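Asker: no FASTA, just this:
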């Protein structure tokens, strides 16, 4: 169904047994008889297409002349897949190719001019996907975080990775024997508890996900426990020196250097490691991790670079 310049769709790929939900954003004066460059937009971890990827970046890129598909990851948002809230990096990376498989069937999409953009954990997944999905001709990471590294660091603060793996093993055995699945919340329960952490990323994450600023029905920031080993053993940047060769734009905020999510550090790391000879690291003064989700001084400044980047590379 088309509402204004957005079409709400679902589609199924032959390699899966569930539907992916997505919103297609169209340029002004869209003409079905023409072909357009396209952008795939990926949401953060624990998020959904109605938040930053589909509410900020997709509309701005559509306004600039692109067909943009903002999709919900498998097992999350309005997409199918069980168990719910599964955060499996392998599945998240495969989703990008599943989305491109759908895009290239659309007559108004130029299959040779497809770019990709992701935010936060979606930015890390974007970088990982682009290593092997060469239908992406240009790649943008917005405050991208390496989710595997983040999970290992969190585990390290709570008894260590091996202890975390042992706990997951116990939970998986319990569920195999009939126990209910377990889901963990990623955020403190209250704004006061978030403030007590003293960490800018946690404080601003609560503000974004738990207030009218960014709250959305499917943006739950919940994670299924029993399959958490997948992330603990994964690295978004593995083989980037050999495989990540597309034109690349990395956007980070300098205020994010203080945050627990590590996007500032990850941005510098992947910029140095990526095989691409055409790459840019944009560090926005005064911008935090969550400013790059929706604030004029963050996302607004990022888009001033993202739009011309895609115009040049696609």
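Answerer: Perfect, thanks for sending it. What you see is a predicted model; the values in this text were computed from it and never measured.
Asker: please count neighbours and contacts with C-alpha atoms only from this point.
Answerer: Noted.
Asker: just the helices in this protein please.
Answerer: Listed in chain order, the helices of the chain (DSSP state H) span 52, 58-63, 89-103, 121-130, 147-156, 161-176, 191-197, 200-209, 229-232, 240-243, 263-273, 291-294, 301-313.
Asker: wait, isn't residue 290 in contact with residue 204?
Answerer: Yes. In terms of CA atoms under 8 Å, residue 290 counts as a neighbour of residue 204; the distance is 6.3 Å.
Asker: so for these two, which sits in the more crowded spot?
Answerer: residue 290 (25 against 19; other CA atoms under 10 Å).
Asker: contacting residues around the more buried one?
Answerer: 201, 204-205, 208, 298 (CA atoms under 8 Å, 6 or more residues apart in numbering).
Asker: which one of those residues sits closest to residue 54?
Answerer: residue 208 (14.8 Å; CA to CA).
Asker: relative to its centroid, which residue of this protein is most remote?
Answerer: residue 177 (33.4 Å; CA atoms, centre = their mean).
Asker: so who does that residue touch?
Answerer: Residue 177 touches nothing, counting by CA under 8 Å, 6+ apart.
Asker: what do you get for residue 155?
Answerer: 161, 164 are the contacts of residue 155 under CA under 8 Å, 6+ apart.
Asker: and the comparison structure, right after this:
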């Protein structure tokens, strides 16, 4: 069956977001459909798992799914490039919803959100304050603020913030930007470096090979703009504000990025009266990106979840 994908341009603050609308196979512009915003992982893009796996699958279930590139990333606007800023990432979700509610074939009262990896936590956070979101799904969601505050800052966030401040001042005075790569260049380089940690090695296998590599996916970050991430928490006030129906999917093979830990935490803390925790037994974080069996496990729960709440 041929995929029905249309390009879309979403107005953000002072730039546009590039998006793909994944439409149902029998799409009819004279009908109205529920819609789902699909949020990509850290360092990813709309053509990877948020679009070509989960967006594609949910469109087949008669949803209009919009997968988009985050501000400063992929084909979207915003400068300087390669900024991973949670505040912008969350506001992007609302800009995308602003676009959806102008489409005559979208039912504005039936809009949900799904996110993968860092996108899962951004989706959760967005649903706390944008009440247009009626249901939220998180697939191997990672609280990027927690990760930056801990492992990604060497468990010394104050020292990291001092270094960021020094670098930002240097760049403001004309120094070359510092771009940090999240991953080795390829699996062979990872092996040469002696890397064995499951999330790092499997991320390299996904992002640095034909398995998942796409031109818009750039697993890098502008170091001088990472301070906001260190001070951010995706789950802040979840006990009071996270009331929308919630479906959290994780694998039970934990890795350094902490999706299993974060999934159990937000399931416990969410104020949602209707919430579900799905554990894909025997599978890892990156298995849930594109591997058939764990993706099937996720969708077997997500599809009826959205059908019930949208």
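Answerer: Okay, I see it. Given the structure is predicted, the values throughout are model-derived calculations rather than measurements.
Asker: care to give me the TM-score?
Answerer: Remark: TM-score between the superposed chains equals 0.97 [TM-score structural alignment, normalised by the length of structure 2]; 307 aligned residues with a CA RMSD of 1.2 Å.
Asker: mind checking how far the equivalent of residue 203 of structure 2 over in structure 1 is from residue 73 of structure 1?
Answerer: Using TM-score structural alignment, the equivalent of residue 203 of structure 2 in structure 1 is residue 205. As judged by CA to CA, to the nearest Å, residue 205 of structure 1 and residue 73 of structure 1 stand 19 Å apart.
Asker: neighbour count winner among these two?
Answerer: Neighbour count, other CA under 10 Å: between residue 205 of structure 1 and residue 73, residue 73 has more, with 34 against 21.
Asker: now do the same for that one: its match in structure 2.
Answerer: With TM-score structural alignment as the criterion, residue 73 of structure 1 matches residue 70.
Asker: re earlier: and in structure 2, which of the contacts of residue 290 of structure 1 remain?
Answerer: Mapped onto structure 2 and checked by both residues aligned by TM-score structural alignment, their matches' CA atoms under 8 Å, the contacts of residue 290 of structure 1 keep the contacts 201, 204-205, 208.
Asker: check contacts around the match of residue 203 of structure 2.
Answerer: Per CA under 8 Å, 6+ apart, neighbours of residue 205 of structure 1: 187, 290.
Asker: quick one: end-to-end length of stretch 265-284 of structure 2, please.
Answerer: Terminal-residue distance, stretch 265-284 of structure 2 (CA to CA): 17 Å.
Asker: that stretch aligns to what range in structure 1?
Answerer: Going by TM-score structural alignment: stretch 265-284 of structure 2 matches residues 269-288.
Asker: nearest the middle, which residue of structure 1 would you pick?
Answerer: Closest-to-mean residue, structure 1, CA atoms, centre = their mean: residue 122 / 1.4 Å.
Asker: what's it aligned with over in structure 2?
Answerer: Under the alignment (TM-score structural alignment), residue 122 of structure 1 maps onto residue 119.
Asker: what's the spacing between its match and residue 190 of structure 2?
Answerer: Applying CA to CA to residue 119 of structure 2 and residue 190 of structure 2 gives a distance of 25 Å.
Asker: aligned counterpart of residue 136 of structure 1 in structure 2, please.
Answerer: In structure 2, residue 136 of structure 1 lands on residue 133 (TM-score structural alignment).
Asker: quick one, what contacts the residue nearest to residue 64 of structure 2 when sequence neighbours are not counted?
Answerer: Spatial nearest neighbour of residue 64 of structure 2, chain neighbours left out: residue 35 (4.5 Å); criterion: CA to CA, 6 or more residues apart in numbering. For residue 35 of structure 2, the contact set (CA under 8 Å, 6+ apart) comprises 63-66, 100, 106-107, 110-112.
Asker: repeat that for residue 289 of structure 2.
Answerer: 49, 53, 116, 295.
Asker: ok, now with 10 Å
Answerer: Neighbouring residues of residue 289 of structure 2 by CA atoms under 10 Å, 6 or more residues apart in numbering: 41, 48-50, 52-54, 116-117, 139-140, 203, 206, 212, 295.
Asker: mind checking how far it is from residue 25 of structure 2?
Answerer: Distance from residue 289 of structure 2 to residue 25 of structure 2, by CA to CA: 23 Å.
Asker: now residue 50 of structure 2
Answerer: In terms of CA to CA, residue 50 of structure 2 sits 18 Å off from residue 25 of structure 2.
Asker: so for the two, which sits in the more crowded spot?
Answerer: residue 50 (30 against 16).
Asker: counterpart of that one in structure 1?
Answerer: Per TM-score structural alignment, residue 50 of structure 2 is aligned with residue 53.
Asker: likewise residue 216 of structure 2?
Answerer: Using TM-score structural alignment, residue 216 of structure 2 lines up with residue 218 in structure 1.
Asker: where does stretch 158-168 of structure 2 end up in structure 1?
Answerer: Aligning stretch 158-168 of structure 2 against structure 1 (TM-score structural alignment) gives residues 162-172.
Asker: I misspoke; the intended subject was stretch 293-300 of structure 2.
Answerer: The aligned range for stretch 293-300 of structure 2 in structure 1 is 297-304, by TM-score structural alignment.
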